[in-house]
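In: Return atomic coordinates for the entry below.
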Amino acid sequence: MSALTRDLPAALAEVKAEITRTDSKASLLLAFIGAVLAGAWSAGHDLPHTPCLLVPGLAGVALLIGAAGVLLSSVRPNLKGRHGFPLWATLTPEQIRDAVVTDLAADIAGLSRLAVTKYTALRRAVDLTRAGGLLLLVAAVLTLGGAA
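Out: Prediction:
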């Protein structure tokens, strides 16, 4: 067995593991965003509805909802892919055998592009979550300043 033959399955396993990690991170971040939104919703009922509180508060909530949308799109299955099981579902057993033998490098490349897309969405969602959290923090500080 050549080094290339041994290295391709290892590379494929690494890419699949990266995809799994992005999905796990997205799940955790979705749960965090849900908890922050629930807290903001609960706290918002007891606060005065002045423009100086509503503007940063609602903007923060909007950014968190946007982050959740980005995360949901990153974990949405792509069943039209031409690599891995979506491709194999369209092939006969003989074609699968040929595809696995000849197209392993293409699978690695395609799945790597998918992993990069998922990580890009995850980064965008983290940035939106940070911005939304900062705006909610501004609203909270303004609320405390008004209560003093």
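
In: rest of the way, CA atoms for contacts and neighbours
Out: Noted.

In: all helices for this structure, in order.
Out: Listed in chain order, the helices found in the chain under DSSP state H are 3-45, 51-75, 85-88, 93-102, 104-147.

In: Next, format those helices as a markdown table and append mean neighbour count.
Out: Shown next, in a markdown table, are those (neighbours: other CA atoms under 10 Å):
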| stretch | mean neighbour count |
| --- | --- |
| helix 3-45 | 15 |
| helix 51-75 | 19 |
| helix 85-88 | 14 |
| helix 93-102 | 13 |
| helix 104-147 | 18 |
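
In: Please name the nearest non-neighbouring residue to Leu63.
Out: Gly132 (5.0 Å; CA to CA, 6 or more residues apart in numbering).

In: Surely that neighbour touches Val61?
Out: Yes. Counting by CA atoms under 8 Å, Val61 is a contact partner of Gly132 at 6.3 Å.

In: on that earlier part again, distance of the residue nearest to Leu63 from Ile33?
Out: When CA to CA, to the nearest Å is the yardstick, Gly132 and Ile33 sit 10 Å from each other.

In: With Trp88 instead?
Out: When CA to CA is applied, the distance between Trp88 and Ile33 equals 36 Å.

In: Check Pro9 too.
Out: Applying CA to CA, one obtains 36 Å for the distance of Pro9 from Ile33.

In: next up, for comparison:
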Amino acid sequence: MPDPGDPTTELGIHTFTTKHTIPTAGGAAVDILAAAAPTAVSTWTCSGCGETGADSLVAALLSAGGHASQCGRGTVPTRLTEAVAAVGAELKRVDSKASTLLTLAGAALTVVLAMISRTSLPAVAGVAGWVCVALIGLGIALLASAVRPSFNGDHGFIRYADADDADDVLARLTSDPADPAAAQREHAQQLHWLSRAVRTKYRRVRLAVDLLVAGVGAAALTVALATML
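Out: Sure thing, here's the model as predicted:
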């Protein structure tokens, strides 16, 4: 006899269910109770928004997957996560640019120093050459400051690097905000710090590029004066 109080029985036959979980775009999850019998009803529930659904197995899987791909998209937590990832990628990009420019500037400085070390170089050309050295040197200093590691902020590995021991690390982990609003605020602080770091790096790289371009002009002037005089 089927048990009216047991939703897992249908016409006296026990229908087993399996549970599946699909992560949502907003960081929650859709839990699916998939019935083994094709004619039985499968259900799903979203832990993020509370929406539920019930249908045949295939239809329930399709609707649950569609809901998971959209639920939470565009919300503040999702946008914060996407923004932090984008800024983190930009941070790697500016570091790569600065490192490449630093290598090129170092090579250019070596060439210019070799050129102005010639004893036969006219005085005017020598002055232009030393101006070139100064410009490139300042550019190198700015690029070096751009790639210099910063240990400001209180997130990521920095949060645990100052711990006294493993117990302190565990204590800091357990003290992380469990409240969604507090966690969201901490995420926003991380985004703010990363954004400021990227902006500072780009400003230094931009100024360094201006100095290097001026240095190239001074180098060209040095060569021209050395040729004419």
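
In: What's the match for Arg123 of structure 1 in structure 2?
Out: Residue correspondence to structure 2 (TM-score structural alignment): Arg123 of structure 1 is matched to Arg206.

In: Actually, Leu134 of structure 1.
Out: Taking TM-score structural alignment as the criterion, the aligned counterpart of Leu134 of structure 1 in structure 2 is Gly217.

In: Find the nearest non-adjacent residue to its match, please.
Out: Of all residues apart from its sequence neighbours, Cys132 sits closest to Gly217 of structure 2 (CA to CA, 6+ apart), at 7.9 Å.

In: Now do the contacts for that neighbour.
Out: By CA atoms under 8 Å, 6 or more residues apart in numbering, the contact list for Cys132 of structure 2 reads Val112, Ala214, Gly215, Val216, Gly217, Ala218, Ala219.

In: where's the fifth one relative to Met115 of structure 2, distance?
Out: In this structure, Gly217 of structure 2 lies at 15 Å from Met115 of structure 2, with CA to CA as the measure.

In: Could you do the fourth one as well?
Out: Counting by CA to CA, the separation of Val216 of structure 2 from Met115 of structure 2 is 13 Å.

In: Could you do the second one as well?
Out: Distance check for Ala214 of structure 2 against Met115 of structure 2: by CA to CA, it reads 17 Å.

In: Also the last one?
Out: Per CA to CA, Ala219 of structure 2 is found 9 Å from Met115 of structure 2.

In: mind listing what His20 of structure 2 touches?
Out: Counting by CA under 8 Å, 6+ apart, His20 of structure 2 touches Asp31, Ile32, Leu33, Ala34.

In: by contact count, what packs against the helix or strand where the first one lies?
Out: Here Asp31 of structure 2 sits within strand 29-35, counting by DSSP states H and E. Identification of packing neighbours for strand 29-35 of structure 2 by 3 or more CA pairs under 8 Å, 6 or more residues apart in numbering; DSSP states H and E yields strand 17-23, strand 42-46, helix 57-70.

In: In structure 1, which residues correspond to the shortest one?
Out: So that's strand 42-46 of structure 2. The counterpart of strand 42-46 of structure 2 in structure 1, counting by TM-score structural alignment, does not exist; no residue aligns.

In: Which residues does that strand contact?
Out: By CA under 8 Å, 6+ apart, strand 42-46 of structure 2 touches 28-35, 51-57, 60, 64, 68.

In: ok, now with 7 Å
Out: 29-35, 51-57, 60, 64 (CA atoms under 7 Å, 6 or more residues apart in numbering).

In: Among the residues you listed, which one lies nearest to Gly139 of structure 2?
Out: Ranked by distance to Gly139 of structure 2 (CA to CA), those are led by Ala29 at 50.1 Å.

In: from what I can see that closest one touches Pro23, true?
Out: Yes. Between Ala29 of structure 2 and Pro23 there is a contact at 4.2 Å, judged by CA atoms under 7 Å.

In: Counting neighbours around each, name which of these two comes out higher.
Out: Each of Ala29 of structure 2 and Pro23 has its neighbours counted (other CA atoms under 10 Å); Ala29 has more, 21 against 17.

In: Quick one: map the more buried one onto structure 1.
Out: In structure 1, Ala29 of structure 2 lands on no residue (TM-score structural alignment).
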